[in-house]
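Engineer: here are the coordinates; sequence isn't available:
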């Protein structure tokens, strides 16, 4: 497994076009690999995420079973004349193997929190449709409901640090909610547009099941993984 970091040159029009279209970015990421892994759920897949922490720095992160070649992205959305390759790839396997039960990490996850609803209130028992969670409270609940099955638990705050009586029990914030809509060729009508909501979670977690947690980090969490969702990365706790 490999973790790759690429700094995007937002001053270039091609870079802004990629950042504005999850479909185009998905294609650009896929072009980094001569052969993509099967998407049958049996093995790790290619995951990616764009972080915009400051106006001056936009980073693309990729987790993949094989080492990528981002030469085309440097030419399209980087600094082709700069020294060095333009991206950094780290061997990820050793880090994953070292994860142990009880380890505490800061984390970031960009995800697509959804739930299934009925078209009408009187259609219980009938087929449902997928809808996005729209409020931070429901988005947090979406993640909290999945933590045990994903091999981790969100760290709880001490009572004296909670600012609210309810809804502030965990070391977790939600930010950068972004509704996205784009057309995926060969679709031609608005009805065929891809629509989803992307949000970013920042927080602190504790590993409860290392084997399951490794799968979460390499297979992704939630829907819309092809479009920049599902990738969780870790950082040491300060």
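Structural biologist: Yes, it's here. Everything numeric here is computed off the predicted structure, so don't read it as measured data.

Engineer: switch to C-alpha atoms for all contacts and neighbour counts from now on
Structural biologist: Noted.

Engineer: in this structure, which strand is the longest?
Structural biologist: Secondary structure of the chain read by DSSP state E shows that its longest strand is strand 194-207.

Engineer: and the contacts of that strand?
Structural biologist: With contact meaning Cα atoms under 8 Å, 6 or more residues apart in numbering, strand 194-207 is reached by 99-113, 132, 151-155, 171-184, 213, 224, 229, 237.

Engineer: now do the buried residues in it.
Structural biologist: Neighbour-count burial for strand 194-207 flags 196-207 (criterion: 16 or more other Cα atoms under 10 Å).

Engineer: and the comparison structure, right after this:
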């Protein structure tokens, strides 16, 4: 069972509740689960700044409660029927944090290896070129991520229909402050059409999200079924 919630909050209300960036939203959204403050995050979010307001989406396995910072008229909740994820084609809207990890190399250009035989990784850097972003999204359909225990690829369960238009917005920096430290994530919006190639893994992708920084409002797929 999954739930999709939408919150619409005006900017003044957000300021009243000390919500100034994505990390503040991250903390406030936990208030939808007052009985489980120490639980592991098991929901995805998306934060869309509007003119004088914010629209926030939440996809969750547990039913969220209406938080005090959201006006009653701005809160909407819908249970997602299993049949919703049984279609072959979908129009999608994804706000993601596409990055690549720089591999650490030695003085002679050799790849540095941990004692467990895994490569040493450096910092993550955002992808900004259109061709890189397009290739990143296509790869996510083929391989969503790697299993942390086995190292095996986990399929995304879908493919991007490249014969259909694919909109890729310029990267927008989303700055935040966490524990006195400043940082940012690069957010990119993708809009297009996908075909489900592996229903079981596609459902897992929908529930788990795509890419990194999921706790900061990235990775949630908004879907609309399409007729063949």
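Structural biologist: Noted; the coordinates are in hand. As the structure is a computational prediction, the values presented were derived from the model and not from experiment.

Engineer: quick TM-score on the pair, please.
Structural biologist: Once superposed, the chains reach a TM-score of 0.78 (TM-score structural alignment, normalised by the length of structure 2), with 203 aligned residues with a Cα RMSD of 2.6 Å.

Engineer: what subset of the contacts of strand 194-207 of structure 1 is buried?
Structural biologist: For the contacts of strand 194-207 of structure 1, a burial check counting by 16+ other Cα under 10 Å picks out 99, 104-113, 132, 151-155, 171-174, 177, 183, 213, 224, 229.

Engineer: among those residues, which lie within strands?
Structural biologist: Filtering these for strands - DSSP E - leaves 104-111, 132, 152-154, 172-174, 177.

Engineer: report the two of the residues you listed separated the most.
Structural biologist: Using Cα to Cα, the two most remote members of those are 104 and 132, lying 29.4 Å apart.

Engineer: spell out which helix or strand contains the residue of structure 2 positioned farthest from its centre, please.
Structural biologist: Largest separation from the mean C-alpha position in structure 2: residue 108, at 37.2 Å (Cα atoms, centre = their mean). Under DSSP states H and E, no helix or strand contains residue 108 of structure 2.

Engineer: burial of whichever residue in structure 1 pairs up with residue 3 of structure 2, as a residue count?
Structural biologist: Counting by TM-score structural alignment, residue 3 of structure 2 corresponds to residue 2 in structure 1. Residue 2 of structure 1 sits with 18 neighbouring residues when counted by other Cα atoms under 10 Å.

Engineer: gap between residue 2 of structure 1 and residue 36 of structure 1?
Structural biologist: Here the criterion is Cα to Cα, to the nearest Å. By it, residue 2 of structure 1 lies 14 Å from residue 36 of structure 1.

Engineer: after the longest helix seen in structure 2, next one along is what?
Structural biologist: When structure 2 is parsed with DSSP state H, its longest helix is helix 130-142. With elements assigned by DSSP H and E, the helix or strand that comes after helix 130-142 of structure 2 is strand 145-146.

Engineer: quick one: that following strand aligns where in structure 1?
Structural biologist: The aligned range for strand 145-146 of structure 2 in structure 1 is empty, by TM-score structural alignment.

Engineer: just checking, next helix/strand downstream of that strand?
Structural biologist: Sequence order places strand 153-154 as the next helix or strand after strand 145-146 of structure 2, per DSSP H and E.
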